[in-house]
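**Student:** next one to model:
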Amino acid sequence: MTHVGRDSSALSVHFCRCRQRNFVAAVALFVGIGLSGCVSRDVYQAEELPPQLQAPTVTNTKKLDLSGLTTVTYNNDIIDNGDILEVQILVGLNTKDNPPVMQPRVNEAGAISLPNIGEVPVRGLDLPTAESAIAAACIQRGIYRSPQVTVAMKKQRTNQIRVIGAVKNQGIYNLPRGSSDLFSAFVAAGGLADDAGTMVDVRNPSAPNTTPLDRIASGFGNSADFAQIGHSQDTPVEARNTSSTFRVDLVSATKGAGGSYNLQDGATVNVERRDPEAIRVVGLVNKPNRYEYPVGEELRVLDAIALANGTSNRAANKIFIVRQLPSQQQPAVIQTSIREAKRNGDMNLKLAPGDIVSIEQTPTTVLLDSIMLIRFGVGASLGTFF
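**Tutor:** Below you'll find the predicted structure:
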């Protein structure tokens, strides 16, 4: 019995020593591999990253002040097709001699039709100038000698605007033409959606030029008729957008870059949707996988590691970021480290959509893995004998 026990103990020790030698050989092999690394392309250090390799700035459109997209130069008193006016003409002290109050609609030719007076062009005129135009027409056509004309805006025509893309409520909305602009369109559609981008395409159905509207010369008499009744002889100008299609960068627009954001009747507003490419987190992490890049938010290296449920090796430190640039065929490789990213915010690099974040093996991580493997192997071996 004693001899058999001695043989068993010697056999166990011999077996363990063989296992240890094998594990030590494996450690040497792994360390050699880790030290050799991979000889490849140039690697950029995070602290010396050139501007062209830096991730683009992420803009959260929900935080932009879109009030700058309102129409600030538009005159609500300018008359346009489809408007309903209220016209009152006083010709004497006796109210019976005065014609009734009229509410003509501006037709597609830009004129109103008044009983006993006929058509008077008014599109593009402001209200005081329209009063002068109607009075001048009455005098020239021999209807009244010295009429007192009052013109008021009864109801402005509304523009039908279609709003599509990354807004909360897509649809067709009726906007007063005096406030028919991008900001009003966004408000009508409930605001921008969470995945809204910064570019907006606007398509107007037509693009008339901004031209003087000399209604006096085209409709009746000359400018002297206006001077007789005390109004300016300045020729009114039609306020219209001169582009049938244009693109608006919301970031530039909200920073005061300027621009005309008027929308014509029948215009279409299309807000781009952002669908950033997912990032990949690989290497020494617990859950290597593809992860969605958040819309309108920054994503940094430590955030990506957190998405992958942390590192799988306590000694993990070295990080490679593989970034594909549109202007280059080969991707760029950027190096940083977990320790530096925790100590210095600048080293916790901002990621770009499509980046690959690789937590790399190093001699230290290989050695730690090997030690853990040896401990596991020795424990398992001894467990078979006791």
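**Student:** rest of the way, CA atoms for contacts and neighbours
**Tutor:** Fine.
**Student:** look through the chain and tell me its longest helix.
**Tutor:** helix 2-36 (DSSP state H).
**Student:** in that one, which residues are buried?
**Tutor:** By 16 or more other C-alpha atoms under 10 Å, the buried positions in helix 2-36 come out as 12, 16, 19-20, 23, 26-27, 30-31, 34.
**Student:** determine which two of those residues are furthest apart.
**Tutor:** Across those, the longest distance by C-alpha to C-alpha is 32.6 Å; it joins S12 and G34.
**Student:** gap between the longest helix of the chain and the chain center?
**Tutor:** Distance of helix 2-36 from the chain centroid (C-alpha atoms, centre = their mean, to the nearest Å) equals 62 Å.
**Student:** which elements pack onto it?
**Tutor:** Secondary-structure packing of helix 2-36 (3 or more C-alpha pairs under 8 Å, 6 or more residues apart in numbering; DSSP states H and E): helix 363-383.
**Student:** for the closest residue to D126 other than its chain neighbours, give its distance to R157.
**Tutor:** Nearest residue to D126, sequence neighbours excluded (C-alpha to C-alpha, 6 or more residues apart in numbering): I78, at 4.3 Å. Distance, I78 to R157, by C-alpha to C-alpha, to the nearest Å: 12 Å.
**Student:** between these two, who's got more neighbours?
**Tutor:** Neighbours per residue (other C-alpha atoms under 10 Å) separate I78 from R157, with I78 holding more: 23 against 20.
**Student:** I'd say that one and P128 touch.
**Tutor:** No - the pair I78 / P128 is not scored as a contact, 9.9 Å apart, by C-alpha atoms under 8 Å.
**Student:** out of the buried residues of helix 2-36, which comes closest to R6?
**Tutor:** Distance to R6 across the buried residues of helix 2-36 (C-alpha to C-alpha) is lowest for S12, with 9.9 Å.
**Student:** contacting residues around that closest one?
**Tutor:** Residues in contact with S12 (C-alpha atoms under 8 Å, 6 or more residues apart in numbering) are 382, 385.
**Student:** list the buried residues for stretch 300-316?
**Tutor:** Buried residues in stretch 300-316, counted by 16+ other C-alpha under 10 Å: 300-305, 307-308, 310-311, 313, 315-316.
**Student:** next, the structure of the following sequence, for comparison with the previous one:
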Amino acid sequence: MSIPSTDLRGAKSPFLRLCVPFILATSLAGCGSIPPPTPPDELSEFEKAGPYVPVVDRSALVAARLPSGPYRVTAGDILQLEMPVVMRALSPVATTQGPAAQVPAPHVCRVTSAGKITLPTVGEIDAASKTLEEIESAAVAAYHPKYTVHRPSVVATVRDHVTVKVSVVGAVTSPGIHSLTSDEKSLVGALMKAGGIVASGAGAIRIIGRPGDDAAKPIVLPVQGLNVAFADLALEGGETIEVLRLDPQVFTVVGLVSTPGTYPYPPGARFTLLHAIGFGGGLDIISRPRYVQVFRQDATGKILAATFDLDETWKVAAALQIKQGDIVAVVDTPTTQFRRFISGLFTGGVIASAALNLNRND
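**Tutor:** Below is the predicted model of the structure:
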């Protein structure tokens, strides 16, 4: 059996004739295509960036926050004042009929657009923006001691709350125009009227059309977890509340891994770069890649990139936290291309040799 000649000086070997042009082409094409590993100072800034979140105007949130404490009456509310001693003294014949004939009917009045209510005999007193207890005290002061010897008992209640309309759109169960009573005029009240945020969650809430000097400037606030507004804000009526749908919380792995794709990033989870590569099925064993790039969007929407050399900075790469929305790219280089080429040649050669032997045996 003769052995074929392998004269390397004349490049007569088919293997060399195939390999040499490929090596030259890939080396020239890939020269300088891989940026150097990201230095520590730039890597520190990269780690602080992302994921992208809506810009929140905290001063606007503070200005619009829902006032705490008891309910304060507003223009349009209908009040009922029970003050039997006063009503008996002023209108002894204005009593109810039946078993309670000696009990005078309560006084019912509406809060005017000027914020006042009218009481029998004494006239108008301020009511808007006051608590019911403050209105009771003002009514007592109006009648005692001028009209009654003793301090009268006055009990004020809201018989009917004025209503306003707001529009709730986006990621809620029942989007549309909803009516809010004066004791429901808040962001949480509006969301409850709309059936709440959908189960899949929301990313942010934007309130448009607020009355005042900054009416043209919407207020944006984030959502805690998936379904809870960051803060409860007071509403005046006429606003549009846009609940922005939650973008899928994912990260993506591409390039020289076994199973590239997009993978979920559950709330509360913490994945590192090694986790991400593991989700992708691990590095391609034939190519044996060395470089990984991570792409991330910062708070302004700018795309940042960091490069890691797994041979030299694998400890840094192992500790890097992957964030929601990141893209992990395992880079294809001339070296990895050459490894696949050689593997293909030998794999193809083995298969061809086996087939030739079978034919000879036949």
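**Student:** list the ones among the buried residues of stretch 300-316 of structure 1 that fall in helices.
**Tutor:** 301-305, 307.
**Student:** give the burial count for I279 of structure 1, as a bare number.
**Tutor:** Counted with other C-alpha under 10 Å, residues neighbouring I279 of structure 1 total 20.
**Student:** let me redo that: V254 of structure 2
**Tutor:** Per other C-alpha under 10 Å, the neighbour tally for V254 of structure 2 reads 18.
**Student:** same question, the one 3 residues further on
**Tutor:** The local packing count at V257 of structure 2 equals 23, with neighbours defined by other C-alpha under 10 Å.
**Student:** my read: it touches V331, true?
**Tutor:** No - counting by C-alpha under 8 Å, V257 of structure 2 does not reach V331; the two are 9.7 Å apart.
**Student:** tell me where structure 2 has helices.
**Tutor:** Assigned by DSSP H, structure 2 shows helices spanning 14-30, 40-48, 58-64, 84-90, 132-143, 187-193, 273-279, 314-319, 334-361.
**Student:** need those in a markdown table (columns: distance to D232 of structure 2).
**Tutor:** Listed next are the helices of structure 2 as a markdown table, based on distance: least, C-alpha to C-alpha, whole Å:
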| stretch | distance to D232 of structure 2 |
| --- | --- |
| helix 14-30 | 56 |
| helix 40-48 | 29 |
| helix 58-64 | 9 |
| helix 84-90 | 39 |
| helix 132-143 | 23 |
| helix 187-193 | 5 |
| helix 273-279 | 37 |
| helix 314-319 | 38 |
| helix 334-361 | 55 |
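**Student:** of all these, which lies closest to F295 of structure 2?
**Tutor:** With C-alpha to C-alpha as the measure, helix 40-48 is the member of the helices of structure 2 nearest F295 of structure 2 (9.5 Å).
**Student:** name the residues that touch that closest one?
**Tutor:** With contact meaning C-alpha under 8 Å, 6+ apart, helix 40-48 of structure 2 is reached by 304-306, 320-321.
**Student:** any idea how far G282 of structure 2 is from V122 of structure 2?
**Tutor:** 85 Å.
**Student:** then A216 of structure 2?
**Tutor:** Look at A216 of structure 2 and V122 of structure 2: by C-alpha to C-alpha, they are 43 Å apart.
**Student:** L24 of structure 2 too?
**Tutor:** As judged by C-alpha to C-alpha, L24 of structure 2 and V122 of structure 2 stand 103 Å apart.
**Student:** do the same with P218 of structure 2
**Tutor:** Noted for P218 of structure 2: a distance of 44 Å to V122 of structure 2, by C-alpha to C-alpha.
**Student:** what residues does A111 of structure 1 make contact with?
**Tutor:** A111 of structure 1 neighbours (C-alpha under 8 Å, 6+ apart): 119-123.
**Student:** burial measure for R340 of structure 2, as a count.
**Tutor:** As a burial measure, R340 of structure 2 scores 17 neighbours (other C-alpha under 10 Å).
**Student:** pretty sure it sits against I286.
**Tutor:** Yes - contact criterion C-alpha under 8 Å: R340 of structure 2 and I286 qualify, at 6.2 Å.
**Student:** before we move on, back to that, which residue in structure 2 lines up with the residue nearest to D126 of structure 1?
**Tutor:** By TM-score structural alignment, I78 of structure 1 lines up with R72 in structure 2.
**Student:** surely its match is in contact with I135?
**Tutor:** No - with contact defined as C-alpha under 8 Å, R72 of structure 2 does not count as touching I135 (9.9 Å).
**Student:** ok, now which ones touch the residue nearest to D126 of structure 1?
**Tutor:** Contacts of I78 of structure 1 were listed using C-alpha under 8 Å, 6+ apart, and they are 123-127.
**Student:** 6 Å instead?
**Tutor:** Contacts were defined as C-alpha atoms under 6 Å, 6 or more residues apart in numbering; by that measure I78 of structure 1 touches 124-126.
**Student:** for these, pick the one with the most neighbours.
**Tutor:** Of all these, G124 has the most neighbours under the rule other C-alpha under 10 Å, reaching 25 neighbours.
**Student:** just give me the match in structure 2 for that one.
**Tutor:** G124 of structure 1 maps onto S129 of structure 2 when the alignment is built from TM-score structural alignment.
**Student:** now its match: how far from S179 of structure 2?
**Tutor:** Here S129 of structure 2 is placed at a distance of 21 Å from S179 of structure 2 (C-alpha to C-alpha).
**Student:** ok, now V250 of structure 2?
**Tutor:** Counting by C-alpha to C-alpha, the separation of V250 of structure 2 from S179 of structure 2 is 37 Å.
**Student:** for P106 of structure 2, same thing?
**Tutor:** Using C-alpha to C-alpha, one obtains 28 Å as the distance from P106 of structure 2 to S179 of structure 2.
**Student:** out of the contacts of helix 40-48 of structure 2, which sit inside strands?
**Tutor:** Secondary structure assignment by DSSP state E places 304-306, 321 of the contacts of helix 40-48 of structure 2 in strands.
**Student:** which of those count as buried?
**Tutor:** Using 16+ other C-alpha under 10 Å as the burial test, these include 305-306, 321 as buried.
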